[in-house]
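> this one's structure only:
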């Protein structure tokens, strides 16, 4: 018997396990379907793409996307301790204050910017100069990158030549501009939530961690969640929770688990032989940041040669060098139309060939410059493929379903073309590798449809309002919450890892009925 059972040891789950187990009078169980985070590639920043399509990845595919001419898209998600914080690009971005104020205005009480900022600060251990915009002493190390690749410096210079201002801190007063990203790294290595939060908590006798155990459904007594059913290597297990079950399995798996447990659209559940316990729009409102990139061959040495013996020794002895690169070292936030209240496009640039959704072979020196749509109006859906828990869910993002999204992505590609044609970057271009064949609006849209893929930021499928209340309690039942990116009413403007950690920090206080930090 446990007081709390947390399903999913990812960006949110590790935070919750660490915070809830601070109370020595409660027992906490953290359940993870994947293995421990013990592969070397997990902790070497530049090796992140090597984790795709391995046992550390859920290996999800989208359904055939109508807006992409029927193409399916690879949807990597971390399946290990640390979850996607153990395989992401480590970019630390909180989003824009307008995102959170919009949540609050739409009914997510106590989720406005002034409400959430203290939790960002509490989580952070910032390694830069003192700043009112950053916290120190928290579990999550945030630092400047230790790899400053010359191709990335050239991108920043080219963007300035195109009229975009230099920004020292995307988490400061305003996002707009270009610069180097802050990273969740410690001494040149990845600082996932497994590293920052979970490891220090593992010495506590009141915290148990169970890896290799996939949750198959939530157990109920009447309308109260009382535990979980698990499958561990073919062995069925049951674990009971005296106080609460918390789903922290992410924007694809949390809705799947709710539906398998009888919480979701009643008609759809009935089609799979599942009796609806509560009829809720679980799985609806799915959002993501769709991304499209231009790739150029170059004579400037790239990260293609990063794994040299000298660079390995440099990483191991000093925590520096090319292997500390998070790949997406630089970028920026931009408004593609006059009059927008905040950026609608985010750019990531990489000093290495990045194509075929990150799965393409790196065969030559190259660099990529890509843009992501920050405020998509298209909405997708997560639904059940089968009542068999091991079956992958159906994931349809409906990328580019609206004219607004299509027009914004065309403007985004024009922005990239403008920057990459400036002198500082033009001199590094040997040849085009992934580039539009036509510069008409129709030609650019064809390019977008062909090349667009996820930026790995799914959110919104168990949103505050339709599925959970502002305290993240699932409507219609007791003792069950969802705590991950799926509760976002709208996806934030930026990388979603830091906001997910914030959500878990705040949820830990909501669960314990503690006041917000000052």
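Sure, I can see it. These figures come from a predicted structure and were not determined experimentally. Numbering: from 1, shown residues only.
> Could you use CA atoms for every contact and neighbour count after this?
Noted.
> The lengthiest helix in the chain - contacts with which helices or strands?
In the chain, with assignment by DSSP state H, the single longest helix is helix 403-420. Contact here means 3 or more CA pairs under 8 Å, 6 or more residues apart in numbering; DSSP states H and E; on that basis helix 403-420 packs against helix 150-161, strand 366-373, helix 441-451.
> Kindly calculate the angle that the second one makes with helix 403-420.
It refers to strand 366-373. Strand 366-373 and helix 403-420 are oriented at 150 degrees to each other (axes from the mean of the first three to the mean of the last three CA atoms, to 10 degrees).
> Go ahead and measure how far the helix or strand containing residue 317 is from the middle of the chain.
Assigned by DSSP states H and E, residue 317 falls within helix 309-318. Distance of helix 309-318 from the chain centroid (CA atoms, centre = their mean, to the nearest Å) equals 29 Å.
> circling back: ok, and for the longest helix of the chain, which residues are buried?
Within helix 403-420, the residues that count as buried by 16 or more other CA atoms under 10 Å are 405-406, 408-417, 419-420.
> quick one: contacts of that helix?
Helix 403-420 is contacted from outside by 155, 158-159, 161-162, 292, 294, 336, 345, 369-373, 376-378, 400, 425-426, 441, 444-445, 448, using CA atoms under 8 Å, 6 or more residues apart in numbering.
> Okay, one more to line up with it:
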């Protein structure tokens, strides 16, 4: 009591007593905040513990902390702007001084620098051309395109050595243009990207070789944090290719030619004063640029022919069912989605693999691969061919599933975050092997994102709403506000699970596109009448024909050494295929397995739209997440298109571990049709209570000062006050987060090694085996699961 009197603590007698914050009490509060590491680290509970004042409650501290944090953000932003202004003034002064110095020395140095650049460019061209000649010399001469390329390279080397006469260059350019005509237009459009990716991946493999030469497992030598400074440990494809080329050549192009052109534009008077010298300079400059352009054309020509010259880094992909029909493989993976691609890549290290995907290739599709088109592929759906297939659950909630190589990783928001340690322990996975599998994925297709203004606003609004602590960038599933990983690189390109196929042995993988598996083929053996998977039966996905085709597993003398048919068709596809194959709960089904199609769950969520009118921001995926209420509530914000020319700004939250569950049943014997699925959103009372808390948190975020300031709106302090109103909000606005799972759960349909009970040679490895959705988003764990189970299968075979 004496302590409270000294601090002038004044409380009312209300149910939620008000508190008068005296200067002494506020100073005590500030000291406690600083002791805990600042306003972005302190929490109401930790403050109450540190301050130790009787009568002070979490209610008082929470409201005061939010107000203090808002002031803290404004102060920090103000200081940042002041610092930026000072920096800009200093930079302008330095720039003026530098321009004066450059102007004084320009004529003295330009000829000397130009000569050095031309010599360096010549050496660079010689080195590259000789390497290209050596590469071509290793292949046969049956191809007309290869012969022309050899002749052009020889002529170009001679020209470089003799001083690069312009007339010869003109002749050579005409020859190069004619050689390009040998490549069909269709091949140029379809294989350009995959061929260039092949070249880039070759460079990446050379980069990895030294790690293997030193012995040991290269994955174990990686650090526990595989991402730093905005790029992967192994650089992303779009950045990796330039760094493999001659660095002096890259420096020449960037700081040499471009800087010189920039200086020419700035100092036009100096150009006019010495026309003869500058005419000579331009002749030499454009000659060098001309050779660089021709070299680029030549490399494109060689890249288009790379399938003839050096095989494919990406595996062979085909939509011709006749190439696969009747053939046998060591393993058959059904579903080239988030888990299927890394699984196939891993198995291909030692065995032949058939990967069957019901959709098309993502390569060459800008709606899939470019960040600026995020969400547009979800607006253009049809029955058989679109990359996203729409369906409506029996709950009346619209939903989507991936129908493209790469699966949902090719159409989702690309947010990457691992599962929690508790989840890994609960499932029974090996912790070290799981981390190794995560890092294998992250080193290839995961990036540290750069936040856009809207994502910064989302980050601040989560903190204003009390989602503490602030964890910065992290791939771990930890409570608070954090920035997660992304499969979008800094150049705005999406990297799907299909990119992981490059990490396997491309000679051992055959990818069959636009083919839908109808059922698994079985055979009976022995007196015990055992059921053994023998292969698959599939049809074309285009809907024009119902003709069936078969592919088989390789047979061996010892049946125990056979490979497996592995279903990785997703939470809807895998139980659907099992039911179509005669494996399920119905009494008339031969292989009765009660759990097939049971335990279907989807994470229910609600979303509120930030009023962006009359502004129309470009689409962008979420990069920041808030994890609250002991991991039960997850909230994120993005910008989604609703048409080609309009977007909305939803702030959405989901229940992480719902108790309500439903079921999946066949709707048709045609595997191209969606099955009938019911999720029973919010059927359990506990889910209703959590949804009310979710609504309260979502409102605090939407009505934060950060969002109001960003959109230029007046902040509204009033919130929904009754539980009934929030229940109506949940019931009316319940939506999916596309994280549905279940239907082939571990312990019910498959064992801990993901083998289907009662059937030999048949496994399920995808989200249908989960009892709950891991992490903030399941994509990271599904990618990991494909790699993890692939390694386990290889170890078992050994």
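Now that the structure is in, tell me what you want to look at. As the structure is a computational prediction, the values presented were derived from the model and not from experiment.
> Most tightly packed of the helices and strands packed on helix 403-420 of structure 1?
Comparing these by mean neighbour count (mean count of other CA atoms under 10 Å), strand 366-373 comes out on top with a mean of 26.
> Over which residues of structure 2 does the next helix or strand after it lie when aligned?
Going down the chain from strand 366-373 of structure 1, the next helix or strand is strand 381-383, by DSSP H and E. Alignment of strand 381-383 of structure 1 against structure 2: residues 663-665, by TM-score structural alignment.
> on average, how far is that stretch from the matching bit in structure 1?
Superposing on structure 1 places stretch 663-665 of structure 2 at an average distance of 1.3 Å from its equivalents, by mean CA distance after the TM-score superposition for structure 1.
> any idea what residue 498 of structure 1 aligns with in structure 2?
Per TM-score structural alignment, residue 498 of structure 1 is aligned with residue 780.
> mind checking which helix or strand that match is in?
helix 779-797.
> same deal with residue 625 of structure 2?
Remark: residue 625 of structure 2 resides in strand 624-628, with elements defined by DSSP H and E.
> Could you check the angle that strand makes with helix 685-702?
Strand 624-628 of structure 2 runs at 130 degrees relative to helix 685-702, counting by the same axes, to 10 degrees.
> The very next helix or strand once past strand 624-628 of structure 2 vs structure 1, average distance?
Proceeding N to C from strand 624-628 of structure 2, the next assigned helix or strand is strand 633-637, under DSSP H and E. Its aligned residues in structure 1 lie a mean 0.8 Å from strand 633-637 of structure 2 after superposition (mean CA distance after the TM-score superposition for structure 1).
> Residues in contact with strand 633-637 of structure 2: which ones?
With CA under 8 Å, 6+ apart as the test, strand 633-637 of structure 2 has contacts from 455, 458, 621-628, 649-656, 694, 698, 776.
> Find me the equivalent region of it in structure 1.
Under TM-score structural alignment, the match for strand 633-637 of structure 2 is residues 345-349.
> before we move on, the earlier item: show residues contacting the match of strand 381-383 of structure 1.
572, 575-576, 597-600, 675-679, 743.
> For PyMOL, write the selection for the buried entries among those.
Buried residues within the contacts of stretch 663-665 of structure 2, by 16+ other CA under 10 Å, are selected in PyMOL with:
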select buried, resi 572+575+576+597+598+599+600+675+676+677+678+679+743
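> Could you tell me which of the contacts of stretch 663-665 of structure 2 belong to strands?
598, 599, 600, 676, 677, 678 (DSSP state E).
> Show me the two of those that sit farthest apart.
Using CA to CA, the pair of those lying farthest apart is 599 and 676, separated by 13.9 Å.
> Find the nearest non-adjacent residue to the aligned partner of residue 516 of structure 2 in structure 1, please.
Using TM-score structural alignment, the partner of residue 516 of structure 2 in structure 1 is residue 214. Excluding the flanking residues, the one nearest residue 214 of structure 1 by CA to CA, 6 or more residues apart in numbering is residue 33, at 4.3 Å.
> Next up, the contacts around the corresponding residue of structure 2 for the one you found.
Mapped onto structure 2 by TM-score structural alignment, residue 33 of structure 1 lines up with residue 358. Residues in contact with residue 358 of structure 2, defined by CA under 8 Å, 6+ apart, are 335, 403, 404, 513, 514, 515, 516, 517, 541.
> related to what we said a few turns ago, check the fit of the longest helix of structure 1 onto structure 2 and give the mean distance.
Its aligned residues in structure 2 lie a mean 1.1 Å from helix 403-420 of structure 1 after superposition (mean CA distance after the TM-score superposition for structure 1).
> residues in structure 2 matched by that helix, start to end?
Counting by TM-score structural alignment, helix 403-420 of structure 1 sits on residues 685-702 of structure 2.
> Give me the residue at the spatial middle of structure 2.
residue 487 (2.1 Å; CA atoms, centre = their mean).
> which residue lines up with it in structure 1?
Residue 487 of structure 2 maps onto residue 184 in structure 1, by TM-score structural alignment.
> And for residue 729 of structure 2?
In structure 1, residue 729 of structure 2 lands on residue 447 (TM-score structural alignment).
> Pretty sure residue 590 is one of the things residue 582 of structure 2 touches, is it not?
Yes - between residue 582 of structure 2 and residue 590 there is a contact under CA atoms under 8 Å: 6.1 Å.
> Brilliant, that's me finished.
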